[in-house]
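Asker: How does the following fold in three dimensions:
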Amino acid sequence: MPERQRHGSSIGLPLTRRDGPDKVTGAARYSADIRPDGLVHAVMATSTIAKGRVTHLDLAAAEAHPGVIAVMTPDNAPPLAKSPDEKDNPFAFRLNLLQDHTVRYAGQPIAVVVATTLEAATEGAALLSPRYESEAPTIGLGEGGIFTPDSVGAGSPTSDGTGDMEAGLAAADARVTATYETAGQYHNPLEPHCSVAQWDGDRLTLHTPSQALWIAKARLAGFFGIPPENIRVVCHYLGGGFGSKGFLSPPQILGIMAAKLTGRPVKLVTRREQMFGPVGHRSPTRQTLTLGATRDGALTALGHHTLSQTSAYDDFFEASGLVARHLYASPAISTTHEGSRADIGTPIFMRAPGEASGSVAVESALDELALALDIDPLDLRLKNYAEVEPITGRPFSSKALRGCYAQGAERFGWDRRPRAPRAMRDTDGLLVGWGMGTATYPAGMMQGEARATIRADGTALIETAAQDMGQGAWTVLAQIAADGLGLSLDRVTLRIGDSDLPNGGLAGGSTGTATSGTAVHAAAQAVIAQLADLATTDPASPLYGAGNAGVTASEGRLARRDDPARSERFGDILARAGKPSVAAKGQGAGEPASRKTYAMHAHGAVYAEVKVDPDLGQVRVTRLVGAFAAGRIVNPRLVRSQYEGGMIWGLSLALHEHAAHDRRSGRIVNANLADYHVPVSADLPSIETILVEEHDPHVNPLGIKGVGELGITGTAGAIANAVWHATGVRVREIPITLDKLLT
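Answerer: Next comes the predicted model:
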């Protein structure tokens, strides 16, 4: 057991979720559970065409419904202080907020009906019976022309590389060129997007599922022309976000506009089919990999070209080539991206944006190269292990990927894998295949703040506008606080999920714990320093003269380092000073200066077993083993949960999720969870995660790396490789469905 755990630290303990009892008993109140006095309900009417304009809405029929209060259209929508097409920051998206009758994509909101009940609002929206002037939409990837965007993902360069690709390929003994396609995936967290909006003069209170409360507050201030301090955004519980709730979407703001129009508190909740369009998705991609290697498996060239799709009116491009920039050593690397436009809703960040789609292509291509060279896939990856970041040459702040490969392979039994495909069957005659993939995700963090208060009764309050969307922030932030304060966990109260609290940053990009956690740690250190100042400058204290650095905090007491028996309770220090409490703020470091020197990534290895019916082509993943290294682990139980969730999403990417468009209308024909397939428990009988020890002194003061998105990278590629090993059929169009195995 680590030293700090033996002395009472809660960091590293596999504690259960503090918010668990509230969630299972129904005490947790999500945004749609909020019911202010006088609440009315809003329902969006959405477009059934993808391009054109609305020419008629039957307002008379809708307004005649006995429960309908108002119908909001572009003709009467409250004016906005700023155009929703204006991008006031690099990560802002253009929003369709009833500013005109133009239709940009199928499923776009074209009106909002407000009524006394949800049923009346739904019926009123149906009565609008819209008519359109429609144009033929552009839907397919690449059909709207191809161009080079200014940047991809979160502002990454469109192209990057090193060395001479032509020379690298010329020096190769084996070459592989293959094109892989990934389907569009649509955001479908368990909790749909919603808003409960209430105006009090020019003050707005908004309950909405949000991954970034302060970012939401700032954008709303711009739209409605009021100071940010007049806006309170609340989200105590968040039923999944995965990027879709990192930024405001039309349903949230339309609810606020409806509340302004009617002068009543308004609840607007999207229906499941309305999640397909207005709230973002992962773009489909077409990726071409070009690999060259010597006979012993050493890469001589690695090329990765990506074509992704954005909307006709905004820019966001899936950065699939990022994986190839960071993962494998090669003297020549070239990564390029192109984009195309279509009449669809704008794609946005979706769990492991770029890395998820890119890794399935890279890992599949590595296996194709291993086949060409007759080398074991794991041996090929070890042969091209990057000791430094390949393009920049920066050393890694830490990298325990070799341990991930080794521990995962041992647990899985990889050494028993036959080289040839179709060599294993189970007792029922099903083909069995084993595959593997490498996982990687950048270890980032953002700026965040927290406030810590120590009270005279020896308890503490930690406040930060962080969010818990299932990753365990309610628990891990309290653990970090308790460790920094020297208190037991039951003496620490945590307040999060309210924009009136200090800015907790964004719960996204696997940065949440690093961002808000380091802010909480800094606040805890700052308030302990204040307490130490009171004690060490007071002649009546046994700590007098020890100096701030001469005391330590443990079990609700400050003690001298040179004589631990001379100690004093927090409450006694405050009582003698005549203070009911002391408080201090702390800030997370944001991007550390060491990032200029070191490359910072989390890594892992995923091993997959699949079984395939040789007659029907039906694929089942029967076993996943993932071994991951992500710096200091605050709570192993919750980290395993995050890895498992990511691996399940990797399975979903590999075998299930695929949004199908009607090319004539532009509508998504499977906009429901019956036809848009996602995994259920029966789809994965066995999943196992291994936490590989890794210490990182550079990434941030706590040594924490993100874990939420790491599990999805590597998993889809491992499953695709396992399907090839089972069947001998290389499917390059993801998801892998039975029809592609039977052709």
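
Asker: rest of the way, CA atoms for contacts and neighbours
Answerer: Fine.

Asker: I figured residue 648 was touching residue 678, is that so?
Answerer: No - Residue 648 is not in contact with residue 678 according to Cα atoms under 8 Å; the separation is 9.3 Å.

Asker: Another sequence for comparison is provided below:
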Amino acid sequence: MSDIALNQNPAHQRHGSNIGQPLTRREGVLKVTGAADYAADHHPAGMLHAVLAVSRIARGRVASLDVAAAKAHPGVVEVMTPQNRPALAEDPDAKTNPFMFRLDLLQNDRVRYANQAIAVVIAETLEAAAEGAALLAPRYEVEPARTGLDGDESFIPKAVGVGNPAAVSRGDVEAGLAEAALRVEAVYDTPAQYHNAMEPHAIVAAWDGDRLSIDTPSQGLAMAQGRIAGLFGLPPQNIKIRSPYLGGGFGSKGLISGPQILGILAARLVGRPVKLTLKREHMYGPVGHRAPTRQTLRLGASTDGSLTALHHHTRTATSTFDDFFEPASDVSHTLYATPALATSHEGVRLDAGTPLFMRAPGEATGSIALESAIDEMAFACGMDPLAFRLKNYAEVEPISGKPFSSKALRDCYRQGAERFGWSRRTLQPRQMRDEAGLLVGWGVGTATFPALMFQAKATAIIRRDGSGAVEIGAHDMGQGAWTALAQIAADGLGLDIDQVDFVSGHSDLPDAGIAGGSAHTATAGMAIHKAGEEVIAKLAALATGDERSPLFGAGNAGVTAREGRLMRRDDTSRSESYADIMSRAGLDRIEAQGASAQDPAAAGAYAMHAHGAVFAEVKVDPDLGQVRATRVVGAFAAGRIINPRMVRSQYFGGMIWGVSFALHEQAVTDARSGRIMNANLGDYHVPVNADVPSLEAILVEEHDPHVNALGVKGVGEIGITGTAGAVANAVWHATGVRVRSFPITLDQLLV
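Answerer: This is a model prediction of the structure:
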């Protein structure tokens, strides 16, 4: 079986449409048995191993490297440095579009952050390469590192996120605050965080003249192919990237990274295939991260609890050499009704790797601050936090005034609260205890994420025997895309899922866009849906134009496809199988292409978002301050659900990450050296099984006729946005201590 064509379907039970069925993962057995091959599993003949030598300082220059000692080590073949690195066709510091970021490719001896590559050692074995890297013994000319959000002068960025304005306002915020009977102003700090996918970035690169073959994990095959083509001056079709399986990405594999390009350069230098796999500690720097933020929220409210103004300001960091600014304040654009709303951002430059997209970029950081501030205002008003949110429920998008394409958030609040038992919550904090005497707290957070869609293409095929195939360069990093997209493909072709080969995972296939922004199912799914419509139309034209067919004269509009047959809409007894139509026409296959893109009219007329409500319970030891999240219930509305099993899995993952954000996760930087001190999975804390609470995800029914023809919204990132705030608010309710610097640690509660 091909590693990129999956038609594995263990005992699926299907009733009618493939869409909506809780099918198991098509590649699941391959993964749990070890048969799924990831990038680093490939070993072409003659392959060498490459290891990065990285900077131990954050700012300065490399004064010397002992290249001779490294090359003298047994097994070392070559050492790549700025002096002998192969030439590139494009400056790695050039930027020609908003999705292009500057790369460190040994262009000079400057050090811009700790863990920056300063050389690459290439050897016959991995051990020899690692030992050679240690023998380089670099000496540095060190300059003081700029660290922390106060480490440099601030400035107003030209844009935040990808092209969003740094400041947006509607109404007079200062007047709204001045007239408010009640005001809250608070500052919230979130730390730097790192993706830490289980699979580190890796590449196996092999040159054949001016053709390049690559195995590497990618959330955006076509974008990676284009970036590599530009850097090496190659036609994109000369580059084949295989990426059938990803061991997680969370945004870090959305764009090709510097270490991956260094692997390609190493292969060119030595004229043999080269494998380069990052060590865990090397992933803290060159492949992106979530930047730290300091967020100031100012809220005003009248005596009845109605918001009069909301101002959300964010100070965040980027690198000294590139621009990506976490759009944390932008989450306040969409959630709460207020006559005056303003958001703004400022940036500082640090000696760190460039921050990039990390799961729910902006929304994750912004929502924990916003939801904490909303809770603080609810308490100031003497109101239940859920009642306060309902009081300020936004019927239209606050910042734009646009109607929502759909919004079932009230249902999320209601169903989540009922399931959680919210009505039994005390208004005052520190009033609830369990049988062991632990403090118990209940918190709520509102979840939101934009319903995005990008451009993509797909090919659909019907074969002589009546079976089908769909080809698309899609990406599955564990979210279940290969299953959900295959369900859309089967429905589009009017076939059972077992009759459809779903071919994906390499760059020779039609561009599926990027698996990011919780948009992959909508993006790739719509391309697949369109391709299915087109190929069925071609098949229908064959039948309705053939006098020998029982469908002759029916016309395309009068024909429907179901269970491998075309049938008249007005008389379903008159039908014909795909195989019979194809056989009579003497065709081995017919195919058609489909493309997706968001309807600009709908995008301009409506605000498109998924919504949810998360309810969290924590227990806190009153003497030690230890916190355990014990129960989380999330209710989410995200349009049409393609596969409820996969969707629940995504909600659980997001909710676990939200718990991690609130209680566990932070990168600790040494202010003297600029080095990250916990760049490993032992000291960088993420939840393990013992930390994961009882989780429940409620799928709230929602129909959206505007977001796209499938009615699909994204589910991958929304679970973080409500959960982190809900956990933080639960800690306050348990203890009466409002922590505004995350993650919440026991020392902050022992006051």
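
Asker: Compare residue 648 and residue 678 of the first structure (neighbour count), which wins?
Answerer: Between residue 648 of the first structure and residue 678, counted using other Cα atoms under 10 Å, residue 648 has the larger neighbour count: 24 against 18.

Asker: need the contact list for that one.
Answerer: Residues near residue 648 of the first structure by Cα atoms under 8 Å, 6 or more residues apart in numbering: 679, 684, 712.

Asker: Repeat that for residue 608 of the first structure.
Answerer: Residue 608 of the first structure neighbours (Cα under 8 Å, 6+ apart): 434-436, 621-625, 715, 718-719, 722.

Asker: Can you tell me which of these is nearest residue 217 of the first structure?
Answerer: For the contacts of residue 608 of the first structure, the closest approach to residue 217 of the first structure (Cα to Cα) belongs to residue 715, at 36.2 Å.

Asker: number of nearby residues for that closest one?
Answerer: Neighbours around residue 715 of the first structure, by other Cα under 10 Å: 37.

Asker: in which helix or strand would I find the residue nearest to it when sequence neighbours are not counted?
Answerer: With sequence-adjacent residues excluded and distances taken as Cα to Cα, 6 or more residues apart in numbering, residue 715 of the first structure is closest to residue 650, at 5.0 Å. Per DSSP states H and E, residue 650 of the first structure falls inside helix 636-655.

Asker: quick one, strands of the stretch 251-400 of the second structure?
Answerer: Taking DSSP state E, counting those that start in this stretch, the strands of the stretch 251-400 of the second structure run over residues 274-277, 293-301, 307-319, 341-350.

Asker: Where does the last one end up in the first structure?
Answerer: Against the first structure, the aligned range for strand 341-350 of the second structure is residues 333-342 (TM-score structural alignment).

Asker: Now residue 122 of the second structure: closest residue in space that isn't a chain neighbour?
Answerer: Here the residue nearest residue 122 of the second structure, using Cα to Cα, 6+ apart, is residue 50, at 4.3 Å.

Asker: Now which residue in the first structure aligns to residue 648 of the second structure?
Answerer: Looks like residue 648 of the second structure aligns to residue 640 there (TM-score structural alignment).

Asker: now that match: how far from residue 622 of the first structure?
Answerer: Residue 640 of the first structure sits 19 Å away from residue 622 of the first structure, going by Cα to Cα, to the nearest Å.

Asker: Please say which of these two ends up with more neighbours.
Answerer: Shown here are residue 640 of the first structure and residue 622; by other Cα under 10 Å, residue 640 has more neighbours (21 against 16).
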